[in-house]
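1. missing the sequence, but the structure's below:
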């Protein structure tokens, strides 16, 4: 990231990496994370500038756990800009303690409050088909519709496509065998630190070539 910034700006290039004074090369992990955070904030502010007071939008969300085991929810917005172009914009990954509908609704409320967005501008919702998302009585879509009757729910087409592709793949013998082999390989390699080191070494040799 520092190298990229240096390549784009002469002033930055003169004060970082090998041109930095003593050990001020700006490559400490904490500094790198701060830089990435500020980049993300700047990009997000530019995305939010695309919204106007009279813009209505759709909200998309999906929850999953990351590699460290923390539950997270991804939130994206879809809207039509002043030029009539349909745009989708990712606005954040929100950490949630659990994936109940109440917890997800609380996370969305906090995210909207932080970015000065209103649920009254939501005219559509798109999630997967799990009960905590589309439940008729206590799902996330119902909790939002209790506040805004115009926020109609549509089962996410990307998720429907994924389900269709998975079902089709399972019916095809060669594809099913391929994914079974990949799953077995991941289990064999992931269970051994020595095997992981061997894979890393082979990859390093391949990159060096």
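-> Sure thing, it's come through. Source: prediction; values computed, not measured.

2. switch to C-alpha atoms for all contacts and neighbour counts from now on
-> Fine.

3. what comes up buried for the longest helix anywhere in the chain?
-> In terms of residue count, the longest helix belonging to the chain (DSSP state H) is helix 29-48. Neighbour-count burial for helix 29-48, with 16 or more other C-alpha atoms under 10 Å as criterion, is recorded at residue 44.

4. same check on stretch 16-23?
-> Neighbour counts over stretch 16-23 (16+ other C-alpha under 10 Å) mark 16-17 as buried.

5. identify the residues contacting that stretch?
-> If you take C-alpha atoms under 8 Å, 6 or more residues apart in numbering as the criterion, stretch 16-23 is touched by 2-3, 6, 13-15, 24-27.

6. tell me what angle the helix or strand residue 89 falls within forms with helix 29-48.
-> Mapping residue 89 onto the secondary structure by DSSP states H and E places it in strand 86-95. With axes from the mean of the first three to the mean of the last three C-alpha atoms, to 10 degrees as the basis, strand 86-95 and helix 29-48 are set at 140 degrees to each other.

7. and the residue nearest the centre of this protein?
-> residue 74 (4.8 Å; C-alpha atoms, centre = their mean).

8. OK, contacts around it?
-> In this structure, residue 74 makes contact with 61-63, 90, 92-94, judged by C-alpha under 8 Å, 6+ apart.

9. the helices in the protein, which residues?
-> Under the criterion DSSP H, the chain carries helices at the ranges 2-8, 10-13, 29-48, 101-114, 131-134, 140-147, 157-171, 173-190, 193-208.

10. list the buried ones in the second one?
-> What that stands for is helix 10-13. Going by 16+ other C-alpha under 10 Å, helix 10-13 has these buried residues: 12-13.

11. what of the first one?
-> Judged by neighbour count using 16+ other C-alpha under 10 Å, the buried positions of helix 2-8 are 2, 6.

12. same thing with stretch 157-170?
-> Neighbour-count burial for stretch 157-170 flags residue 169 (criterion: 16+ other C-alpha under 10 Å).

13. next: stretch 143-155.
-> Here stretch 143-155 shows 143-145, 148, 151-153 as buried, counting by 16+ other C-alpha under 10 Å.

14. dropping in the other structure now:
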């Protein structure tokens, strides 16, 4: 047995050791908690910027959106403020590399959650489209459509796939590889949706045919909103309508890209309270979208409502020696232009609601067909109704009179 003195010394040493260890442990725990708190706030800022679709970077780190929001957060957060002020340069977690890593980690978390929900469903559909990005690289956008466990129809974007070629077999290989990497069973695919390009929709060697060889129940559907868009393109291929739309686009650009011409338009609009109200407080004409023709209904409606303002603006510019304004003025005062504008705007406006419906996530094929039949019936009825065409003709003939 140890003498009493040695027992006392040993007990004292143990108590002192435990006290030091506890202090070290508490300090380490506090450091970890503070670091996690700071990291959590940084992730919140990155997610906020992503939700608001604003860039993290700026011309310098101090002028970036990320740093500005971080500084604002720190004003009401002592731990974050202390971290920004005293943390070592290589341990601030605010560098662009760290931002990118956290951004990628958040994206992976979101993607994995989507994939988990999709894997738990008995069936799903794939929606794929290929396009050339700004850096002239071919890529596929890949989406899935499924009904989750709560009965909600969801369409979710999963990512882009770079393509070495747009040949059918290459695109099919990319789709299969993406499904395999995502751990999605290709035999669960019940529908595949692409555009109508021959390499995608080909009956025998198109992508849809190659996919069906691997998943026999994957029925192909040409995007119905795209089908409607193509129908509008072909139905508007009449010379007078093409000329009218080209003129509307040119005049929109005329006012949009010249400060002097836009000033003349805004000045004329400020004098016309009625047309300003009809334009819904807009101060510019809308340009025509090259790909989404249904949106042209709104652009044509804006131009029609602003027609007197456009004419008077072009007259003012023409009097100031603007020859181009004079040419456009003569073009839009022709009855052929006016009647084409009135009729095209009326027809396109009938398809806007259907276009919006076809792009809804919870829409199904039967509902889409039913609503399409309603629009077709409406147009057939109007085609055979003299009153409709009489009203459009009267509106066209009254347009020049309203200028007086």
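-> Now that the structure is in, tell me what you want to look at. Every value quoted in this text rests on a predicted model; they were computed, and no experiment measured them.

15. how big's the offset between the strand holding residue 89 of the first structure and the second structure?
-> Comparison of strand 86-95 of the first structure with the second structure after fitting gives an average deviation of 0.8 Å (mean C-alpha distance after the TM-score superposition for the first structure).

16. what range in the second structure matches that strand?
-> Taking TM-score structural alignment as the measure, the second structure aligns residues 153-162 with strand 86-95 of the first structure.

17. give me the residues contacting that stretch.
-> When contacts are defined by C-alpha under 8 Å, 6+ apart, stretch 153-162 of the second structure is touched by residues 111, 114, 137-148, 174, 178, 361-362.

18. if you count neighbours, what's buried in it?
-> The neighbour-count check on stretch 153-162 of the second structure (16+ other C-alpha under 10 Å) flags 153-158, 160-162 as buried.

19. chain center to that stretch, what's the gap?
-> Averaging C-alpha positions (C-alpha atoms, centre = their mean, to the nearest Å) puts stretch 153-162 of the second structure 13 Å from its chain's average.

20. now do stretch 167-175 of the second structure
-> Once both centres are worked out by C-alpha atoms, centre = their mean, stretch 167-175 of the second structure turns out to sit 26 Å from its chain's centre.

21. likewise for stretch 112-126 of the first structure?
-> Distance of stretch 112-126 of the first structure from the chain centroid (C-alpha atoms, centre = their mean) equals 18 Å.

22. what range does stretch 210-225 of the second structure cover in the first structure?
-> Mapped onto the first structure using TM-score structural alignment, stretch 210-225 of the second structure spans residues 143-158.

23. could you do stretch 269-282 of the second structure as well?
-> Alignment note (TM-score structural alignment): stretch 269-282 of the second structure is unmatched in the first structure.

24. just stretch 99-114 of the second structure next, same as before
-> Equivalent residues of stretch 99-114 of the second structure are located at 32-47 in the first structure, counting by TM-score structural alignment.

25. about what we covered before: got the buried residues of stretch 153-162 of the second structure as CSV, with distance to residue 310 of the second structure columns?
-> Below are these laid out as CSV (distance: C-alpha to C-alpha, whole Å):
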residue, distance to residue 310 of the second structure
153, 45
154, 44
155, 42
156, 43
157, 42
158, 45
160, 43
161, 46
162, 46
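
26. and which of those is nearest residue 32 of the second structure?
-> residue 158 (33.8 Å; C-alpha to C-alpha).

27. just give me the mean distance for the match of stretch 99-114 of the second structure relative to the second structure.
-> So stretch 32-47 of the first structure averages 1.3 Å relative to the second structure (mean C-alpha distance after the TM-score superposition for the first structure).

28. count the neighbours of the residue nearest to residue 97 of the first structure when sequence neighbours are not counted for me.
-> Across the structure, with C-alpha to C-alpha, 6 or more residues apart in numbering as the measure, the residue nearest residue 97 of the first structure apart from its sequence neighbours is residue 71 (6.5 Å). Residues near residue 71 of the first structure, counting by other C-alpha atoms under 10 Å, number 16.

29. ok, now which ones touch residue 71 of the first structure?
-> Applying C-alpha under 8 Å, 6+ apart, the residues near residue 71 of the first structure are 63-65, 95-99.

30. what do we get in the second structure for it?
-> Residue 71 of the first structure maps onto residue 138 in the second structure, by TM-score structural alignment.

31. what of residue 110 of the first structure?
-> Taking TM-score structural alignment, the alignment pairs residue 110 of the first structure with residue 177 from the second structure.

32. ok, residue 59 of the first structure next?
-> Residue 59 of the first structure maps onto residue 126 of the second structure when the alignment is built from TM-score structural alignment.

33. residues in contact with the closest residue in space to that match that isn't next to it in sequence?
-> Taking C-alpha to C-alpha, 6+ apart, and ignoring the residues beside it in sequence, residue 126 of the second structure has residue 144 as its nearest neighbour in space, at 4.6 Å. Counting by C-alpha under 8 Å, 6+ apart, residue 144 of the second structure touches 124-127, 155-158.

34. mapped onto the first structure, which of those residues hold?
-> Mapping these onto the first structure (both residues aligned by TM-score structural alignment, their matches' C-alpha atoms under 8 Å) leaves 124-127, 155-158 still in contact.

35. ranges for the strands of the second structure?
-> Taking DSSP state E as the test, the strands found in the second structure are 124-132, 138-147, 153-162, 189-194, 219-222.

36. okay, now the counterpart of residue 130 of the first structure in the second structure: neighbour count?
-> Taking TM-score structural alignment for the superposition, residue 130 of the first structure sits opposite residue 197 in the second structure. Counted by other C-alpha under 10 Å, the residues lying close to residue 197 of the second structure total 11.
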